[in-house]
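Enquirer: What follows is a predicted protein model with its sequence.
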Amino acid sequence: MDIAILGAGVAGASAALMLSRQGHRVRVYERRPGPATMGAGVVLWPNASFVLAELGLLPRVAALGGRLNRMYRSDQAGMSLGHVDIEPLAQLMGYPAYAILRHDLQALLLEQLAARGIEVAYGCDAVRIEDGANGRATVHFANGQSTCPDLVIGADGRKNSVARLYVAGENAPVYQGFVNWIGVAEASSPLVDEIAVFDYWGQGERFGCVTVNRNKVYWAGAQVQAVAEEDGPIAREFVEQCFQAWPSQVGRIIRSTPANGIRKIHVYDHDPLPVWHRGTVLLIGDAAHAPLPTSGQGACQALEDAWHLAAYLPATQDDLASALAVFTQARSAKTAAITNQGRVFARALFDTDAEACRLRNERAGKELGDAGALAAAWGAGLPLAALGGQASG
């Protein structure tokens, strides 16, 4: 089939790679004028590593990123709230977990697209989708171009998704009441002691950092903010002031970030959709399901979409409608659960009531240790031999 993918992010690029391997003719359209990324870094949990292994990219990811060993939780004074070893989760699921800069992951995917001869048309901002000839949808771009392929895949993000507007009749994301200040810190001497996730919990505030290597970490400081404003750069001194009373590691990481390298992002997600497709237009990634960063699964689920879509999509249009319906059924329950769990975690994490935060911190250690439950949830629907899983498609 001829397939147009709107969006060259993780979802769109990985879907293009997977579908081209199945023999489909794929072209990717990106609204930005060139390669760009949102966010500092990403944790690729074992379910994402499975998909990257299927694409033959896991060794490259391992070389670019850091293999995560533990996750630590502390309060804003640095008192431990417990830790969990990640290796049992990796053993249960059969794949390791990696931390990688989003820029590096995106560059790797785009490099693979070029190697396979898959064109990414930059500066193609889709402005509307309408019913076209022979039951196929037509995508119109701001530059006057249009395309009418056999299938349109909307991987055009959580904000202003033209594909979501066409499929669902709405595309407004839901602001969840907090902001992230994000950055990448790098120094000539170690910033942290090990390749791990470090998570500090405050009262209506949070600081998390993830190790790529001991001298390089990406991080997000977060704070409750009732009203959404404009995203954009933020002064390093402002963020440092916000966390000046927190553990010394937090301040050291902020100061090791380029002064112009910190960005303020208002955090949105989407209510789960019951239907991901209309006619020959299908949603994937954040356009279909945009969980909060507190879920830890945004990029992972985008990669899963790509793998499942390749498994379900027929070679021709003959049975396309039923294939898209089955794909949606296979993916919607898992992604909706992840979205809802991300919201529940965020509500607890950004609670501003002191007593509620104290009780949350008491529970934190008990909630960290169930690798089996995480493996079952994140591995659902994937053929992970260690879990006894079978491919769904």
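Expert: Looks like it came in fine.
Enquirer: only C-alpha atoms for contact and neighbour calcs from this point on.
Expert: OK.
Enquirer: how about the lengthiest helix in the chain: buried residues?
Expert: In the chain, with assignment by DSSP state H, the single longest helix is helix 320-349. For helix 320-349, the neighbour count (16 or more other Cα atoms under 10 Å) marks 320-321, 323-325, 327-328, 330-332, 334-336, 338-343, 346, 348-349 as buried.
Enquirer: what do you get for stretch 353-365?
Expert: Cys357, Arg360, Asn361, Ala364, Gly365.
Enquirer: Next: stretch 153-172.
Expert: Buried-residue list, stretch 153-172, by 16+ other Cα under 10 Å: 153-159, 161-164, 166-168, 171-172.
Enquirer: With stretch 371-386 instead?
Expert: Under 16+ other Cα under 10 Å, the buried positions of stretch 371-386 are Ala371, Ala375, Trp378, Gly379, Ala380, Gly381, Leu382, Pro383, Leu384.
Enquirer: re earlier: just the ones of the buried residues of stretch 353-365 in helices?
Expert: Among the buried residues of stretch 353-365, the members that lie in helices (by DSSP H) are Cys357, Arg360, Asn361, Ala364, Gly365.
Enquirer: hold the first one in mind and look at this next one:
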Amino acid sequence: MTAIGPSTTSPQPPKEVDTLVVGGGIGGLATALAIARGGRAVHLLEQASEFAEVGAGLQLGANATRVMHRLGVLDAVEAVAVHPERAVMRDAVTGERLTGLTLGETYRSRYGFPYLVMHRSDLLQILLDACRAEPRVTLENDRTVRDAVPGDDDVLVTCEDSSSYRARAVLAADGLHSRLRRLFVDDEPVCSGYVAYRGTMPIGDVATDVDANDIVLWVGPRLHLMQYPVRAGALYNQVAVFHSDSFAAGVPDTEWGTPQELDAAYEDTTDAVRLSAASVSRARHWPLFDREPLDHIAAGRIALLGDAAHPMLQVLGQGACQALEDADTVAACLSEHSDDVEKALAAYEQKRLARVTTCQRRARPWADMWHLTDPVALSLRNRVLRDRADDDYRDVDWLYLEQPAPGLVPS
């Protein structure tokens, strides 16, 4: 791996690279690593001066850990992750257990790979270390991409500091506010009106009981609270989400979703939920966005990956997982069609578009189901949930069962 710092000289002619990845988050680093492991040189640009991941906990289903195995990093991930035995959904107002999902060995036996929870920064560091050890990967910080202009045989990419690159393929993994997405559509992120407060704390400092390694989801009217241990059980991750009345009233972005609204939203929840929400860090909050699905995620020599392509609400726990699937698939397609980038990226779109669109479209009604307010709808939801068995995987098989292998078109 070659590391390059910011240029301090006058503008130079465009640097010639084979494959250019824009964005150094989990999806971008995984993409660079997957492509390099396939034998292709890859150059990654990250706008920040250091590689860092914003946020706390991360859930990784078998579809993601399967990709980590292919990348050769699963052992390192498992060493710092937590292997939950089950996921449990509870009513945030009454405290009632509604349903669960058996994880652990039963899940691993069904899907071939484990379900893990971990700190986002731990996964980023593992991928970063693997990229730095890979001679085909070049990482470059302090590079904010301004534009990409397709040519006949390459793409000219320019940055804010006037540095530029000519690449045979450009893969945009530059997140929710992707600049390169505008080459495909002129749209804006869609705000759900919900806001999340996230944070971790030493597990010994948690104010409520911690039930082993369980993932615990509390659902209530226009709110939910997610809890699980990370960093090999040393820290406890909590995410408190609620719908902002101020957002609905048209209050400016900087003034809605306040800590006062958080406390008010959780005021009528059970003691365990209210105390947990009160303990989450108030230093920062995140409005929750997605976007409408795209008709195309590849065009010529340019393709979108991760949140640049298909940002989705977090309720499925699939944002990073789908980015990892993107990385695996685009690398396989570039390897299979090594002499024809446009064919490779068209194949990537063909393999990925329907699946990621399904994830985006299913996340919204799934969130609505968590956040029901109507008493009749709540009663019906809870009755259905109580009747299902914890080892009934029919509703999640579509996510976690292995998809057709990258490079193979299903018949």
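Expert: Ah, there it is. Because the structure is predicted, anything quoted here is derived from the model rather than measured.
Enquirer: What is the resulting TM-score of the chain superposition?
Expert: The TM-score (TM-score structural alignment, normalised by the length of structure 1) is 0.88; 382 aligned residues with a Cα RMSD of 2.6 Å.
Enquirer: Show where the longest strand along structure 2 falls in structure 1, residue numbers please.
Expert: The residue-count maximum for a strand in structure 2 (DSSP state E) belongs to strand 190-202. Alignment note (TM-score structural alignment): strand 190-202 of structure 2 is matched to residues 174-186 of structure 1.
Enquirer: if we can go back for a sec, will you turn the ones in helices among the buried residues of stretch 353-365 of structure 1 into a markdown table that also has distance to Tyr268 of structure 1?
Expert: Formatted as a markdown table, these follow (distance: Cα to Cα, whole Å):
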| residue | distance to Tyr268 of structure 1 |
| --- | --- |
| Cys357 | 23 |
| Arg360 | 23 |
| Asn361 | 25 |
| Ala364 | 25 |
| Gly365 | 28 |
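Enquirer: Closest to Ile118 of structure 1 out of those residues?
Expert: Nearest to Ile118 of structure 1 among those: Ala364, at 45.7 Å, using Cα to Cα.
Enquirer: Could you find the counterpart of that closest one in structure 2?
Expert: Using TM-score structural alignment, Ala364 of structure 1 lines up with Leu385 in structure 2.
Enquirer: do Ser392 of structure 1 as well
Expert: By TM-score structural alignment, Ser392 of structure 1 lines up with Leu408.
Enquirer: returning to that earlier point: report the distance from the longest strand of structure 2 to the chain centre.
Expert: A distance of 14 Å separates the centroid of the chain from that of strand 190-202 of structure 2, by Cα atoms, centre = their mean, to the nearest Å.
Enquirer: buried sites along it?
Expert: Neighbour-count burial for strand 190-202 of structure 2 [16+ other Cα under 10 Å]: Ser192, Gly193, Tyr194, Val195, Ala196, Tyr197, Arg198, Gly199, Thr200, Met201.
Enquirer: and which of the residues you listed is nearest to Asp152 of structure 2?
Expert: Distances from Asp152 of structure 2 to the buried residues of strand 190-202 of structure 2, taken by Cα to Cα, are shortest for Ser192, at 40.2 Å.
Enquirer: Would you confirm that the closest one contacts Arg291?
Expert: No - using Cα atoms under 8 Å as the test, Ser192 of structure 2 is too far from Arg291 to be in contact (10.0 Å).
Enquirer: quick one, what contacts Ala364 of structure 1?
Expert: Contact analysis of Ala364 of structure 1 by Cα atoms under 8 Å, 6 or more residues apart in numbering lists Arg73, Leu81, Gly82.
Enquirer: Would you mind finding the match for Tyr218 of structure 1 in structure 2?
Expert: Checking TM-score structural alignment: Tyr218 of structure 1 goes with Asn237.
Enquirer: And His308 of structure 1, by the same measure?
Expert: His308 of structure 1 maps onto Thr329 in structure 2, by TM-score structural alignment.
Enquirer: so its match is in which element?
Expert: Applying DSSP states H and E as the criterion places Thr329 of structure 2 in helix 319-336.
Enquirer: List of residues touching that helix?
Expert: By Cα under 8 Å, 6+ apart, the list of residues contacting helix 319-336 of structure 2 reads 26-28, 30-32, 34-35, 38-40, 60-61, 63-64, 67, 305-307, 311-313, 341, 344-345, 347-348, 351-352, 356, 406-407.
Enquirer: And those residues, which of them are buried?
Expert: 26-28, 30-32, 34-35, 38, 40, 60-61, 63-64, 67, 305-307, 311-313, 341, 344-345, 347-348, 351-352, 356, 406-407.
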